[in-house]
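Participant: Sequence plus the predicted model coming up.
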Amino acid sequence: MKSVLNILRLEAGLSVLISLCFVVLYENDILLVGQWGADRIADYYWAIFMEVATICLIPLSLRLFKWKHVASAIHSDGDKAMLRWGTLRLAMLCVPMMLNTWLYYQFVNVAFGYMGIIGLLSLAFVYPTRTRYIQEMK
């Protein structure tokens, strides 16, 4: 149990750290801001894609462990299934969060920034703690 929790915490922490590194590097002008800013068509398509992905993946990740298939897999396989499904749940939140952070600085579109913040806040509801681990194993 402890090793699974440590791996899941590392995954969550690294994704937040990567997003934070994007912010620090772009805000200190180490990386160039707005490289894709002139391409309004790409901005529009990326915004639509990320809005749909963020809106769909957040509730999906929050309810993932309530599905019968996932719950039975966790009960039967134990730590192995918890690591697999926990990693999937974190990926459904963290990948769009990191991508939204990067896209915010590429297009300088606040919609990406807001979606990244929403992803970060949603991560608090699934952060792997010992108590949550025990509850989800029941």
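Facilitator: That came through, no problem. Residues are numbered from 1 along each chain as shown.

Participant: going forward, measure contacts between C-alpha atoms and count neighbours the same way
Facilitator: Noted.

Participant: Give me the most central residue, the chain.
Facilitator: Here the mean C-alpha position of the chain is nearest to the C-alpha of Cys94 (C-alpha atoms, centre = their mean), at a distance of 1.5 Å.

Participant: Next one for the comparison:
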Amino acid sequence: MEKKIDRLLRLLKIEFAVTWVVIICLIAGYENGILEEGTLIGNSRAVYIAQLTGVLLAICLIPMSLRIFNLSLTKYIRNLDIDSALKSYRRWSEVRIILLLVVAVFNISLYYWTMDTTGLLCGAMAVLASMFCVPGKKRLLSELDLLKEEEES
């Protein structure tokens, strides 16, 4: 079981690192001129719709990504056997980080498309929220109630 937990943690840490690499590469692409900046400047209707979409994504997906994991954990994952619980924990961790990645990528791109700080602020909120998703052994054990079982044995 210890091997499975370590393998799961290694995979989750890699996935977490990949999300940060994607965000950094996106920013580097815009800053170095690889990706085109200012594509929506001058089109006020498109800017408004894009900013509204970015804000709504941030308002809806950031809290949902943090809350949905907790709900699935308390209602579903803790009632499974250890193998199924670890698979489900991985799946929900991936869903959570993907939701945050969608918000961050869209809003950071929105900032560069419009050169307006609304997208930057919403993207920063998503990146900051991802810090609540950093995988760790102690966290995994406590969320799956395995910490109590290890202390008892």
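Facilitator: Happy to help now that I have it. This is a predicted model, so every value here is computed, not measured.

Participant: ok, Gly13 of structure 1 to Ile7 of structure 1 distance?
Facilitator: Here the distance between Gly13 of structure 1 and Ile7 of structure 1 works out to 10 Å (C-alpha to C-alpha, to the nearest Å).

Participant: How about whichever residue in structure 2 pairs up with the residue nearest to the centre of structure 1: what's its closest non-neighbour residue?
Facilitator: Using TM-score structural alignment, the equivalent of Cys94 of structure 1 in structure 2 is Leu101. Here the nearest residue to Leu101 of structure 2 in space, its sequence neighbours aside, is Thr19; by C-alpha to C-alpha, 6 or more residues apart in numbering that works out to 6.6 Å.

Participant: What about the aligned partner of that neighbour in structure 1, how many residues nearby?
Facilitator: Alignment note: Thr19 of structure 2 maps to Ser15 in structure 1; criterion TM-score structural alignment. The burial metric for Ser15 of structure 1, expressed as a neighbour count using other C-alpha atoms under 10 Å, is 20.

Participant: my read: Ser15 of structure 1 touches Met92, true?
Facilitator: No: the pair formed by Ser15 of structure 1 and Met92 falls short of the contact definition of C-alpha atoms under 8 Å, at 11.5 Å.

Participant: Any buried residues in the strand or helix carrying Met115 of structure 1, and which?
Facilitator: Assignment of secondary structure by DSSP states H and E places Met115 of structure 1 within helix 110-123. Buried positions in helix 110-123 of structure 1, judged by neighbour count with 16 or more other C-alpha atoms under 10 Å: Ala111, Phe112, Gly113, Met115, Gly116, Ile117, Ile118, Gly119, Leu120, Ser122, Leu123.

Participant: now swap in stretch 33-50 of structure 2 and tell me
Facilitator: With burial defined by 16+ other C-alpha under 10 Å, the residues of stretch 33-50 of structure 2 counted as buried are Glu37, Leu40, Val47, Ala50.

Participant: hang on, isn't the third one packed against Thr39?
Facilitator: No: with contact defined as C-alpha under 8 Å, Val47 of structure 2 does not reach Thr39; the gap is 9.6 Å.

Participant: continuing past the helix or strand that contains Ala28 of structure 2, what's the next helix or strand?
Facilitator: Secondary structure assigned from DSSP H and E places Ala28 of structure 2 in helix 2-31. In the C-terminal direction, the helix or strand that comes right after helix 2-31 of structure 2 (DSSP H and E) is helix 44-75.

Participant: Show the subsequent helix or strand relative to that following helix.
Facilitator: Stepping forward along the backbone from helix 44-75 of structure 2, the first helix or strand reached (DSSP H and E) is helix 82-114.
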